Each structure stands twice: as C-alpha cells, then as structure tokens.
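> This is the structure alone, sequence omitted:
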C-alpha cells in the first residue's frame, strides 16, 4: 500500500514499458511499468501544461501528505523516448518523444475508482479539511465534474493537483504574492459535506510552513531551472514559499469567505 507519510527524497525509477494511455485526462497521462516492477500513472513533462504542472503536483501533493491526507506515492520517472518506437498511436509517440528525461509518476492503485460523495459520505471533518487545502493552494480542479479523488481500500486518496498554484503561470521579474487570490469554492465537490472550516484552519494552518520547507526540497532543480522568470532554483523555491507565507498570513480573510460560502450552501 502506498505510504501516507513520506519524509525522504522522491525515489527515481526508470520506465521500461508504456502500457496504456488514460484518455480522460487532458494531459494524456499514461500507465507505465518501471524497473522496480511497479506500475505508475505517468505525467509527462512534454504535455501541454508543461513542467509547472509537475511542480504543482509535487508541492501540493506532498504538502497534502504532510497535512494528513492520503496521496499515492510520487516518484520521479526517467523516460527514454525510444519507448515511442513501440507505440502505434502518433499522438502518444509525439508525447513520448517530447518527454525524454525526468517525468513524474504516481503509484497506480489497482481496483480504485472515482470517489463520489453522493454515494459515500466522506465525513464533515475530511470534507472541511480538503476544502481548506484546495483554497490554500488555489486548486480549481476538484468539482462535481472532476472530483480528482479515488476510493481505494475504503479510503479516500487525492490525485491530480497540476491545476493548483495557477499564479506561477503568470509570474515574472519582481513578482510578489498578492494579498488576495480569486477562488470560487461554490463548485467544490465537498462543499455540501463540509463541517467547520474554522476548525480545519485551526488544525492545519500551523503545519503548513514547517512542512513546506521540506516539500520544496523535493522538487528537482531541473524542474525549477526551466522557469524563465527566475535566475536559479533557489529563487523559485523562495517565490513559492513567499506565496504560502502570504496565504497563511491572510488566512483569516479567506477562511471567513469559505465559512460564508458553506453557510449559504447549507
């Protein structure tokens, strides 16, 4: 079973076989087998969302893990574009060709299926904490249309955080975090089930910055060096930390807004 907590660097594996695409994802992730005989859902660096989506996956996924959520193990996957030679689909060939080197993999959870809170109650505490986490990280991709949660071994597992931290697609020289960010929680899949967001905030807010320092070290320098807005990976890490520091500092305001949204829905 994938680990719930992970306080060591991300493992690196080598893809040995491309198995099948997951066509329901906009970035066309695929299932691969690796040299450790594990199976991983692969997110490609050459996909349309680019390397920043992989950075968001690591930062938000590993932060979520340290805040007590279940997240499949995240690994770095070394991909040889030569694997494309065995693929008849031209779109997949192009994606493999464009993704040589380090990519991102997620431990495959066999037998898991999409979690539907209308079928199974997630519990008011879990719902409130996840609503809080997604607001903190500006995750716009946890709606009824696309809940990005799996049920596996009777537990809820979080997946697909590449759409989080949307601000990093628009930053540049001199960037500073804003005091407020646009986030509409009204469409969040767990809003109707959520308990007190104030209680969730009280439990989770003190954990964010201490956990973040460790999480940011997990992002490969190679991924951060690809960001043209900064001169060095250390500068990119400092920018992410500045965002979270400001987000935590301003949490009273967005927690009140979440509570108002929740009260109006209830």
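Okay, I see it. Owing to the predicted nature of the structure, the values given are computational and were not obtained by experimental measurement.

> From here on, just use CA atoms for contacts and neighbour counts.
Will do.

> any idea which element the residue nearest the centre of the chain lies in?
Closest to where the C-alpha atoms of the chain average out (CA atoms, centre = their mean) is residue 161, at 2.5 Å. Taking DSSP states H and E as the definition, residue 161 sits outside all helices and strands.

> Check which helices and strands the longest helix seen in the chain is in contact with.
In the chain, ranked by residue count with DSSP state H as the criterion, the top helix is helix 197-217. The helices and strands touching helix 197-217, judged by 3 or more CA pairs under 8 Å, 6 or more residues apart in numbering; DSSP states H and E, are helix 51-66, helix 124-136, helix 233-249, helix 251-265.

> Name the surrounding residues that touch stretch 21-28.
29, 30, 31, 43, 44, 47, 48, 49 (CA atoms under 8 Å, 6 or more residues apart in numbering).

> buried ones in it?
27, 28 (16 or more other CA atoms under 10 Å).

> Now do the end-to-end distance for that stretch.
Taking CA to CA, to the nearest Å, stretch 21-28 runs 6 Å from one end to the other.

> roughly how far out does it sit from the chain middle?
16 Å (CA atoms, centre = their mean, to the nearest Å).

> residue contacts, residue 215?
58, 59, 62, 63.

> Looking at those residues, which is nearest residue 138?
If you rank the contacts of residue 215 by distance to residue 138 using CA to CA, residue 59 comes first, at 12.3 Å.

> how far away is that closest one from residue 248?
16 Å.

> Compare these two (neighbour count), which wins?
Neighbour count, other CA atoms under 10 Å: between residue 59 and residue 248, residue 59 has more, with 24 against 17.

> Am I right that the more buried one is in contact with residue 216?
Yes: look at residue 59 against residue 216 with CA atoms under 8 Å: they come within range, at 6.5 Å.

> Give the intersection of the neighbour lists for the two.
Contacts common to residue 59 and residue 216, judged by CA under 8 Å, 6+ apart, are absent.

> sorry, back to before: going through the contacts of stretch 21-28, which ones are buried?
29, 30, 31, 43, 44, 47.

> wait, what's in contact with the third one?
Counting by CA under 8 Å, 6+ apart, residue 31 touches 18, 19, 20, 21, 22, 39, 40, 41, 42, 108.

> Comparison target below:
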C-alpha cells in the first residue's frame, strides 16, 4: 500500500448526521460537500487541537508504513453551522469548533475488532505495536482496541491520545528517548512476534524527510498557543525532532515491548 506525499484534502461540512457518544469528546458523523460521510473530530472537544494534531500525525505515519487508516481530511465548520441543533451540549461543541477540524472517512458497515473473535498474524501485530510505541498511543487496549474490520481488512482508528508529550508539563526531549511502558496493555502484544524485523523495515521507511513532510501538514492555526512563547515553526519542529529522535533510538521501545511480551507468555 502506497502513501500520498501531498497535503490532505479539504472539505466543507454541510450536514450534521449523528453523534458518536463513545468517550467524552462527542465525535460525529457528518456529510461534506464532496457527498461523502466523515467521522468529525472537533477542535472544541476534550484536548482540543492537540488531539487533532495527534490524529493527523499518527494517522499519516501509519499510512506511510502501509497500515490501513481511513482517509484523513481537513473539515471546515462554518459559523452558521449547527444553529438549529436542538441538543445544547452538541450546539456548544459546534460553536466551539468553528473553523478547521479533522475528518476521517466513515467506514460504513465496519465492525469493531474483537480480540476474542478476530485473529491478527504476527507481522501485522508487530507493525501495529511498533507504530503505537513510536507515537506513544495509549489507546489500543483490550477494553478499547480502536480497530475496525472493514471488507475483511483491519483498519486503525482514533489516534487522538497519541503524542501525549505535547500536553503541559512533559519535556519532549526526555520523552523522546523513553521506553513506552503502556505497551504492556496493548491488545496485540501477545501476537507481536516479529518486532525486530519490523523495526528494521520501518526505520528505513520513516526517513527524517518523510517526518518533516508529515509535520508540515499540521495547520499553522493548530500550532498557535497563548501559553507558549515558541513560534509556529518552532512548535512544528518539536514534533519532527521528537519523532526523529524516537525513530533513531527505536531499540529502546522495541526492547521494552519484547520484555513486556515475554512477561505475557
């Protein structure tokens, strides 16, 4: 599976279809002006634009690695959108999310991955575990696997909890070289039998140039922070440096994952 090397498409949201009430961020299924349905992640919800940045960056890294992720688009929400929404909670969310949001192509008819029913072969499991260790995604557990089966293929969704270093109080330089301890709870860890091989393959795919390209997708407006003195470009480079450092020292998180797997078996 090849990856694109261009900016994600932009769409205009024209209709709010239905909320998805899993979790606290109230994503929703919406229709856009290209007549497709998307799962919309709102900038006014939960962790705000940082969750959208994590979703975008982790998703595009996954796509680069050949993993299946729904198409990611930038979704514009106009000021007038949602004025007729009767639910006050949803209306407040829509008002707080005016402007640029993030959408993922809606996989109609997809079913939630069930580790008791669905099997994943060792290489694919190792690839997903490696990805989640790189982007520090804490949200791929038995309780909440964030994977779907669609047309008999495994698709990865919901990466908003990744890259948690960017939340207040976490030093990115220190975090970039840390093992990923939450891997012990990863839903696919037991099946991840080919981590060493995957590590070599994926390090070759994720060149510094490709990481720079991905972080360049982050809209400037998502990187503006009243609480930080860093410029937009300085903030963007933090993401690139964090990821490139983790990739260069991937043996740290690979060894952690291997140790955690041995403890399981």
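Yep, that arrived. None of these values were measured; they are calculated from a predicted model.

> Post the TM-score for the overlay when you can.
Once superposed, chain against chain, the TM-score is 0.93 (TM-score structural alignment, normalised by the length of the second structure); 263 aligned residues with a CA RMSD of 1.8 Å.

> And residue 8 of the second structure, what's its match in the first structure?
Using TM-score structural alignment, the equivalent of residue 8 of the second structure in the first structure is residue 10.

> wouldn't its match be in contact with residue 76 here?
Yes: using CA under 8 Å, residue 10 of the first structure makes contact with residue 76 at a distance of 6.6 Å.

> Looking at the two, which has the bigger crowd around it?
Set residue 10 of the first structure next to residue 76 and count neighbours by other CA under 10 Å: residue 76 wins out with 23 against 17.

> what about residue 31 of the first structure, which helix or strand?
strand 30-34.

> my bad, should have said residue 106 of the first structure
strand 101-107.

> so what secondary structure elements neighbour that strand?
strand 39-43, strand 74-79.

> In the second structure, what range does the longest one match?
Pointing back at strand 74-79 of the first structure there. Under the criterion TM-score structural alignment, strand 74-79 of the first structure matches residues 72-77.

> quick revisit: give me the nearest residue to the match of residue 8 of the second structure, chain neighbours excluded.
residue 75 (5.4 Å; CA to CA, 6 or more residues apart in numbering).

> The one you found contacts residue 6, correct?
No: between residue 75 of the first structure and residue 6 there is no contact, the gap being 11.4 Å when judged by CA under 8 Å.

> Which one's more surrounded, those two?
When neighbours are counted by other CA under 10 Å, residue 75 of the first structure and residue 6 differ, and residue 75 comes out ahead with 21 against 13.

> Trace residue 28 of the first structure over to the second structure, please.
Aligned partner of residue 28 of the first structure by TM-score structural alignment: residue 26.

> Can you state the mean residue-to-residue distance of the strand holding residue 106 of the first structure versus the second structure?
Strand 101-107 of the first structure: mean distance to aligned residues in the second structure after superposition is 0.4 Å, counting by mean CA distance after the TM-score superposition for the first structure.

> That strand aligns to what range in the second structure?
Against the second structure, strand 101-107 of the first structure falls on residues 99-105 (TM-score structural alignment).

> ok, residue 210 of the second structure to residue 251 of the second structure distance?
From residue 210 of the second structure to residue 251 of the second structure the distance is 20 Å (CA to CA).

> ignore the last one, residue 142 of the second structure
25 Å.

> now swap in residue 29 of the second structure and tell me
Counting by CA to CA - residue 29 of the second structure and residue 251 of the second structure are separated by 39 Å.

> Ok, residue 184 of the second structure next?
For residue 184 of the second structure relative to residue 251 of the second structure (CA to CA), the value is 16 Å.

> Compare those two and say which one has the larger neighbour count.
Using other CA under 10 Å, the more surrounded residue of residue 184 of the second structure and residue 251 is residue 184, with 19 against 16.

> nearest residue to residue 28 of the second structure other than its sequence neighbours?
In space, residue 28 of the second structure is closest to residue 19, 4.1 Å off (CA to CA, 6+ apart).

> Skipping its backbone neighbours, what lies nearest residue 39 of the second structure in space?
residue 29 is the one closest to residue 39 of the second structure (CA to CA, 6+ apart), at 4.6 Å.

> do residue 186 of the first structure as well
According to CA to CA, 6+ apart, the nearest residue to residue 186 of the first structure is residue 261 (6.7 Å).

> Tell me the counterpart of the one you found in the second structure.
With TM-score structural alignment as the criterion, residue 261 of the first structure matches residue 260.

> burial measure for that match, as a count.
Applying other CA under 10 Å, I find that residue 260 of the second structure has 19 neighbouring residues.

> From residue 181 of the second structure, how far out is it?
Distance from residue 260 of the second structure to residue 181 of the second structure, by CA to CA: 8 Å.

> Quick one: residues contacting the residue nearest to residue 250 of the first structure when sequence neighbours are not counted.
The spatially closest residue to residue 250 of the first structure, leaving aside those adjacent along the chain, is residue 179, at 6.8 Å (CA to CA, 6+ apart). Residues counted as contacts of residue 179 of the first structure (CA under 8 Å, 6+ apart) are 246, 247, 250.

> will you turn the residues you listed into TSV that also has neighbour count and distance to residue 112 of the first structure?
TSV is the format used below for the contacts of residue 179 of the first structure (neighbours: other CA atoms under 10 Å; distance: CA to CA, whole Å):
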residue	neighbour count	distance to residue 112 of the first structure
246	15	36
247	22	33
250	14	37
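
> ok, so of the residues you listed, who is nearest residue 69 of the first structure?
Out of the contacts of residue 179 of the first structure, the member with the shortest distance to residue 69 of the first structure (by CA to CA) is residue 247, at 19.8 Å.

> since we're on the closest residue to that closest one other than its chain neighbours, how many residues are nearby?
Of all residues not flanking residue 247 of the first structure in the chain, residue 136 sits nearest, at 6.7 Å (CA to CA, 6+ apart). By the criterion of other CA under 10 Å, residue 136 of the first structure has 23 neighbours.
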